[in-house]
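Enquirer: The sequence and its predicted three-dimensional model are supplied below.
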Amino acid sequence: MAVAALATAGLLGLLSSCGQSSHSSPAAAGAITAGPGQHQTAGMPGASGLGNTTGAALGASPMPSMTMPMSPSGAGAADAPVSGNAVAIKNFAFSPATLKVKAGTTVTWTNQDGDAHTVTSAGSGGPLHSAALATHATYSYTFTKPGTYAYLCTVHPFMTATVEVT
């Protein structure tokens, strides 16, 4: 931090001593902007907002050929148990993350992502074993016994959820 402050002070001193009128005032010295092909990030002198100076949409992937998971909008909202019989697979997540059903309920998962996903029981011996689900494909399973059934996507193992059967 102290090194950065010294470097900034040295830079400001150089700018104000270069003799050009555009750099002679302290206000102008703080308005440093990125040149062609350079990008500003939040916290850089002259940067504003999130540092998105490229014209790309906020939240856009820095690598257009890759699909990036988006974080849930409400912290903890995805973890609240929900009743019903449908699970959406979207934004690289199962929604709801926890589904509560009664024994005898058939739950249907629908893939709403552009990438394939699976619905597979976590651990060995679980009942959920879908094939890879293409976009708009569905998988259904009827839960007959009470218990908590943890599952994941084997293609993207960070995608996890549970079904609680009473």
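Expert: All right, it came through fine.
Enquirer: from here on, contacts and neighbour counts on C-alpha atoms
Expert: OK.
Enquirer: which parts of the helix or strand containing Val107 are buried?
Expert: The secondary structure element spanning Val107 is strand 105-111 (assigned by DSSP states H and E). Under the neighbour-count criterion of 16 or more other C-alpha atoms under 10 Å, strand 105-111 has Thr105, Val107, Trp109, Thr110, Asn111 buried.
Enquirer: What ranges does the chain have for its strands?
Expert: In the chain, the strands defined using DSSP state E lie at 82-83, 86-90, 93-95, 98-101, 105-111, 120-121, 138-143, 147-152, 160-165.
Enquirer: for comparison:
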Amino acid sequence: MVALSFGFTVAHAQDSNAVVIKNFMFSPMSITVKAGSTVTWKNLDGEPHTVVNDAGLFRSAALDQNDSFQFKFDKAGVYKVFCGIHPNMRETITVQ
């Protein structure tokens, strides 16, 4: 039962616009969501990371391991995201 619940949770997390921060990368590096969707980033690295929109729309505090940050995307568009601590970490969020 636990294995089945875990499998469902992982699939459900992917369906609910989850982004994992691990190995100094956003995964997935590109995601498409519907307008009105909330994206959740979770840091699984042992180092802190931030989630920053290059246009200044949002910026998380430093996320320690297992911390998460959420943002609701109300408007269609392409949003560039990076880590303010490690600017080489980049991601694109496309909102339809």
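Expert: Here it is on my side, so go on. Since we're looking at a predicted model, the values are computed, not measured.
Enquirer: re the thing from before, could the strands of the first structure go into CSV alongside distance to Ala28 of the first structure?
Expert: Supplementary listing: the strands of the first structure in CSV, determined by distance: least, C-alpha to C-alpha, whole Å:
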stretch, distance to Ala28 of the first structure
strand 82-83, 56
strand 86-90, 47
strand 93-95, 47
strand 98-101, 55
strand 105-111, 53
strand 120-121, 59
strand 138-143, 60
strand 147-152, 55
strand 160-165, 52
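Enquirer: most packed of those strands?
Expert: Per-stretch averages of neighbours, counted by mean count of other C-alpha atoms under 10 Å, single out strand 93-95 among the strands of the first structure, with a mean of 23.
Enquirer: so it matches what in the second structure?
Expert: Residues 25-27 of the second structure are where strand 93-95 of the first structure aligns, with TM-score structural alignment as the criterion.
Enquirer: distance from that stretch to the first structure after superposition?
Expert: Once superposed with the first structure, the aligned residues differ from stretch 25-27 of the second structure by a mean of 0.2 Å; criterion: mean C-alpha distance after the TM-score superposition for the first structure.
Enquirer: Quick one: residues contacting the equivalent of Thr118 of the first structure over in the second structure.
Expert: The criterion is TM-score structural alignment: under it, Thr118 of the first structure has Thr50 as its aligned partner in the second structure. If you count contacts by C-alpha atoms under 8 Å, 6 or more residues apart in numbering, Thr50 of the second structure has them with Arg59, Ser60, Ala61, Ala62, Leu63, Phe82, Cys83, Gly84, Ile85.
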